[in-house]
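*Asks:* after the sequence you'll find the predicted model.
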Amino acid sequence: MSFRGLFAALSAAAFLFLVFFFAASLLVALAVAVPVFLLIGAIFGRRPRLVVVRMRPDPFEGRDQRFGNPHFGEAGRQPRPAGPVIDHEP
């Protein structure tokens, strides 16, 4: 093997070592940084506001029960699908 071939092989090996070393160091840095940033965000992040929900009186109370109460998902008259209306009742 000539010196030129030996030098090319050593140069390629050194280049690949540097590339893989850089990639591995990036992976280690991300593996450390992501949990640290999440922890910092959890400690110093904006606190969620407490939302107080009050029950309002039911506006449908006492209404004809055939229609149901849409606020509470009661069964009742449902909107019909689009298309021709076929009425079988007289």
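*Replies:* Structure received. Quick caveat, the model's predicted, so the values are computed rather than measured. Numbers count the residues shown, from 1 in each chain.
*Asks:* switch to C-alpha atoms for all contacts and neighbour counts from now on
*Replies:* Will do.
*Asks:* so V19 is in which element?
*Replies:* Element membership for V19, per DSSP states H and E: helix 3-44.
*Asks:* show me what that helix packs onto, helices and strands only.
*Replies:* The contact analysis (3 or more Cα pairs under 8 Å, 6 or more residues apart in numbering; DSSP states H and E) places helix 3-44 against no helix or strand.
*Asks:* A42 - how many residues pack around it?
*Replies:* If you count neighbours by other Cα atoms under 10 Å, A42 ends up with 11.
*Asks:* alongside the first one, take a look at this:
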Amino acid sequence: MVLQRIIKAEGLSKMNPKGLRKSCGTLLVHLRVHPRIVKTILRHSRIATTMDIYAEALDPDVVEAVGQLDRLLRQPARLQELGAASDLETAA
């Protein structure tokens, strides 16, 4: 599969194509891309399908949580700190 070759060539961990597709759709929704455009990119036959799947991504609490996650992922030192704390909890 072409996708798996690209993932391997780029040194990425194993990824599920369905998961990548869902992540793409969710990110497009959070970027406020019009649902008809998301529908076209994901090749859904009906806009209702797109909205049924991604409507929860428009929930204000979900939008805020994704924003918090985005801010965290932009702080490599904080991620390492959290990883170290997680390792300590696992060892205990």
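*Replies:* Sure, I can see it. This one's a predicted model, so the numbers in the text were calculated from it and none came from an experiment.
*Asks:* drop the TM-score for these two in here.
*Replies:* In this superposition the chains share a TM-score of 0.20, using TM-score structural alignment, normalised by the length of the first structure; 35 aligned residues with a Cα RMSD of 4.5 Å.
*Asks:* so the residue most central in space within the second structure versus L88 of the second structure, what's the distance?
*Replies:* Nearest to the mean C-alpha position of the second structure, by Cα atoms, centre = their mean, lies S23 at 3.6 Å. Distance, S23 of the second structure to L88 of the second structure, by Cα to Cα, to the nearest Å: 30 Å.
*Asks:* longest helix anywhere in the second structure?
*Replies:* In the second structure, with assignment by DSSP state H, the single longest helix is helix 76-91.
*Asks:* helices or strands up against that one?
*Replies:* helix 60-73.
*Asks:* buried set for the helix it packs on?
*Replies:* V66 (16 or more other Cα atoms under 10 Å).
*Asks:* angle of that helix against helix 76-91?
*Replies:* Angle of helix 60-73 of the second structure versus helix 76-91, following axes from the mean of the first three to the mean of the last three Cα atoms, to 10 degrees, is 100 degrees.
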